[in-house]
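K.L.:
any chance you can model this:
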Amino acid sequence: MEIGITTFVETTPDVETGKVTSHAERIREVVEEIVLADQVGLDVFGVGEHHRKDYAASAPAVILAAAASQTSRIRLTSAVTVLSSDDPVRVFQEFATLDAISNGRAEIMAGRGSFIESFPLFGYDLKDYDELYNEKLDLLLKIRESEMITWSGEHRAAIHNRGVYPRPVQHPLPVWIASGGTPQSVARAGVLGLPLVLAIIGGSPLQFAPLVQLYKNAAEQAGHDVSKLTVASHSHGFVGENTESAADKFFPSTQAAMNVLGRERGWGPYTRATFDHARSLEGALYVGDAQTVAEKIIFLRKNVGITRFMLHVPVGSMPHHEVLRAIELLGKEVAPLVRSEIERWEAEEQ
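P.N.:
Okay, here's the model as predicted:
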């Protein structure tokens, strides 16, 4: 069971002071967070790509590379790369370079992205949303398999027997399919035999169990070894010294961030009752003390089949020292509890 962190490097106003951390300062803070995650024994750190004022990470590979030379074992991944509006050649080159700096610890999470700012920014039409992703994923996978590429498509210039460099330390460079939970994307990951990451940020995580089974069925039918498949979750949460104080610290910034998105997307107001309901065992928020968060992660593994759990913290902007403390508690207290119980449970299953 791998355990790690994801962040979108948010730069929203502090809910108490109204202060907005500069992009430069927040990026430096995230590098510090990655270094700490490595030190406390976490397995993976992911940085998500966005192209708007309230997120500072438009170039995740650069941020991850800054941390790569200061870390030794933690895996470094995008979370996600918005592949539909990017160039697969450049994506591969950037992450192959990260793989060299980190000596084989780079990963790509390839997704469509739930935000659309990158499409007009880079000159793409949203009506081509599905075609862009399918075509660019095809090219990315061909590049990781072969040094010399011949390829043609509808939305990018053709490539005729050209090499793509540098080549990564890992072969193949890990590429995950990131999904919000649509059956089509889950099945695609299975057919391709690629690892799957699910954004489990609302409702009940139990609703994702049939999707994980669909993924495995599709992989098996395509001839892949199901025992080697890995499934990750990306879920909001915060670890504190005790459960109630953790909830009180995490709620204000979460509410502010979710209400901004809600106004953009037509959702209803995000209330404390909504938040508290999601903190229940079968809810999608992983907020509390180490024991509480560990129990929820174990529940997710046993009932959904998740093999990598990534805690997304913060949601909105929180004091940097509180985020660091949550990372420390996740690595030093939550992860050992989860790994010990999973080992015991799997031994009994055998």
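K.L.:
please count neighbours and contacts with C-alpha atoms only from this point.
P.N.:
Noted.
K.L.:
show me where the stretch 101-250 of the chain has its strands.
P.N.:
106-111, 148-151, 159-163, 175-179, 196-199, 231-239 (DSSP state E, counting those that start in this stretch).
K.L.:
what does the first one rub up against?
P.N.:
It refers to strand 106-111. For strand 106-111, the external contacting residues (C-alpha atoms under 8 Å, 6 or more residues apart in numbering) are 75-84, 95-96, 98-99, 133, 137, 173-179, 197.
K.L.:
another for comparison:
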Amino acid sequence: MEIGISTFLEATPDPVTGSVISHAERLRHAVEEIVLADQVGLDVYGIGEHHRADYAGTAPAVVLAAAAAMTKRIRLTSAVTVLSSDDPVRVYQAFSTLDGISNGRAEIMAGRGSFIESFPLFGYSLDDYDELFEEKLELLLAIRASEKVTWRGGHRPAIQNLGVYPRSVQSPLPVWIASGGNPESAVRAGMLGLPIAFAIIGGMPERFAPLVKLYKQAAARAGHDPESLPIATHSHGFVGETTEQAADAFFPSTQAQMNVIGRERGWPAYDRSAYDAARSLRGALYVGDPEFVAEKIVLLRRNLGVTRFFLHINVGTMPHREVLRAIELLGTKVAPIVHKELARS
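P.N.:
The predicted structure is shown next:
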């Protein structure tokens, strides 16, 4: 089972001091995090694409490439690429370039986007939300399958027997489908035989079991081996020396950012009681000491059969030294416990 980090490169106001980290500093911090994650043996680092002031991750492939030459084995992925509002040709070129720099460690995680700022920014209508994703995913998969591409769709100019370069080191370049829990996304990924990543940020992770079953059934119907397809989850969390220390450190920034998003989406206020309930053994928050976080990951593996786990650090702005320590603990303490426990089963 692979264990790694995901981030949106949060650049939100510090909930204690009110100071705001610059985008430039957050980008440099991300490179440090990736290098450390590689050093402590983590398997993957993912950066989500957003186009708003409180996140610095508008160009994940560029940030990942900055760290690619400084790392040796960690896989580097978007988490996610908002494919609906991007050009699949440029997406492939960016990540195949990253694949070359990293010598075959790049991946694309494609999604429709739960944040919609990129649609007006790049001139797309939300009325075409689903159609855009389906069409652009079709083109992206055609590009990765063949050097010369002939393709026609409704939202992008046609391509007539043109080459797309550079070609990736990996053949094919890994493409994952990201889903927040939409059954149609699970079916689509299964039918295409693509790995899937579920974002589980609320409720009980075990409730995603029917979606995993739906995904595998769709894969089998389409002639794919469902047991060979990777399944990932992405959840918020933090690792500390003790569970109490981790919980107290992670709460202020998490509450602040969840309430910002909640006001935009009509969610109820996020308070300590909701937070504490979510970090229980069966909850969606992976916050605690290494033993407790490992126990939750093992439970997730047994309930959903996941092959990759992303711990999203951090939800809002936290001191950089604390984030680095959490990454170190995830790699040196949590991952070995998980691997040892799973080896017994």
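K.L.:
for the strands of the stretch 101-250 of the first structure, give me JSON lines that also has mean neighbour count and distance to Val15 of the first structure.
P.N.:
Below are those laid out as JSON lines (neighbours: other C-alpha atoms under 10 Å; distance: least, C-alpha to C-alpha, whole Å):
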{"stretch": "strand 106-111", "mean neighbour count": "24", "distance to Val15 of the first structure": "30"}
{"stretch": "strand 148-151", "mean neighbour count": "16", "distance to Val15 of the first structure": "49"}
{"stretch": "strand 159-163", "mean neighbour count": "12", "distance to Val15 of the first structure": "49"}
{"stretch": "strand 175-179", "mean neighbour count": "24", "distance to Val15 of the first structure": "30"}
{"stretch": "strand 196-199", "mean neighbour count": "24", "distance to Val15 of the first structure": "25"}
{"stretch": "strand 231-239", "mean neighbour count": "25", "distance to Val15 of the first structure": "17"}
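K.L.:
could those strands be laid out in JSON lines, adding distance to Asp14 of the first structure?
P.N.:
As requested, the strands of the stretch 101-250 of the first structure are arranged in JSON lines below (distance: least, C-alpha to C-alpha, whole Å):
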{"stretch": "strand 106-111", "distance to Asp14 of the first structure": "29"}
{"stretch": "strand 148-151", "distance to Asp14 of the first structure": "47"}
{"stretch": "strand 159-163", "distance to Asp14 of the first structure": "47"}
{"stretch": "strand 175-179", "distance to Asp14 of the first structure": "29"}
{"stretch": "strand 196-199", "distance to Asp14 of the first structure": "25"}
{"stretch": "strand 231-239", "distance to Asp14 of the first structure": "17"}
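K.L.:
show me the one of those strands that comes nearest Gly288 of the first structure.
P.N.:
Nearest to Gly288 of the first structure among the strands of the stretch 101-250 of the first structure is strand 231-239; the distance by C-alpha to C-alpha comes to 5.3 Å.
K.L.:
average offset between that closest one and the second structure?
P.N.:
In the superposition with the second structure, the average deviation recorded for strand 231-239 of the first structure is 0.2 Å (mean C-alpha distance after the TM-score superposition for the first structure).
K.L.:
where does that strand end up in the second structure?
P.N.:
Mapped onto the second structure using TM-score structural alignment, strand 231-239 of the first structure spans residues 231-239.
K.L.:
who's in contact with the spatially most central residue of the first structure?
P.N.:
Closest to where the C-alpha atoms of the first structure average out (C-alpha atoms, centre = their mean) is Ala79, at 3.5 Å. Going by C-alpha under 8 Å, 6+ apart, Ala79 of the first structure touches 6-7, 46-49, 108-110.
K.L.:
farthest-apart pair in those, please.
P.N.:
Maximum distance among the contacts of Ala79 of the first structure (C-alpha to C-alpha): 15.7 Å, for Thr7 and Ala110.
K.L.:
how far off centre is whichever strand or helix holds Leu261 of the first structure?
P.N.:
Under the criterion of DSSP states H and E, Leu261 of the first structure resides in helix 243-265. Helix 243-265 of the first structure sits 19 Å away from the centroid of its parent chain (C-alpha atoms, centre = their mean, to the nearest Å).
K.L.:
now what about it, what contacts it?
P.N.:
12, 14-15, 237-240, 267-272, 275, 287-289, 292, 314-318.
K.L.:
switch the cut-off to 6 Å
P.N.:
With contacts defined as C-alpha atoms under 6 Å, 6 or more residues apart in numbering, helix 243-265 of the first structure is touched by 240, 269-270, 288-289, 315-317.
K.L.:
cool, and stretch 156-167 of the first structure?
P.N.:
Under C-alpha under 6 Å, 6+ apart, the answer for stretch 156-167 of the first structure is 96, 147-152.
K.L.:
rerun that using 10 Å as the cut-off
P.N.:
87-90, 92-97, 99-100, 132, 135-136, 139, 143-144, 146-153, 173 (C-alpha atoms under 10 Å, 6 or more residues apart in numbering).
K.L.:
out of those residues, which are inside helices?
P.N.:
Counting by DSSP state H, the contacts of stretch 156-167 of the first structure place 88-90, 92-97, 99-100, 132, 135-136, 139, 143-144 in helices.
K.L.:
filter those residues to the buried ones?
P.N.:
88, 92-97, 99-100, 132, 135-136, 139, 143-144 (16 or more other C-alpha atoms under 10 Å).
K.L.:
what about Glu25 of the second structure, neighbour count?
P.N.:
For Glu25 of the second structure, the neighbour count with other C-alpha atoms under 10 Å is 11.
K.L.:
ditto for Thr71 of the first structure
P.N.:
By other C-alpha under 10 Å, the residues close to Thr71 of the first structure number 17.
K.L.:
hang on, it packs against Leu36?
P.N.:
Yes. Between Thr71 of the first structure and Leu36 there is a contact under C-alpha atoms under 10 Å: 8.8 Å.
K.L.:
and the nearest residue to the residue nearest to the centre of the first structure once chain neighbours are set aside, how far from Asp125 of the first structure?
P.N.:
Using C-alpha to C-alpha, 6 or more residues apart in numbering and skipping the chain neighbours, the partner closest in space to Ala79 of the first structure is Gly48 (4.1 Å). Distance of Gly48 of the first structure to Asp125 of the first structure, computed by C-alpha to C-alpha, to the nearest Å: 22 Å.
K.L.:
try Val191 of the first structure
P.N.:
The gap separating Val191 of the first structure from Asp125 of the first structure is 27 Å, by C-alpha to C-alpha.
K.L.:
these two: who's more crowded?
P.N.:
Between Val191 of the first structure and Asp125, counting by other C-alpha under 10 Å, Val191 is the more crowded of the two (19 against 11).
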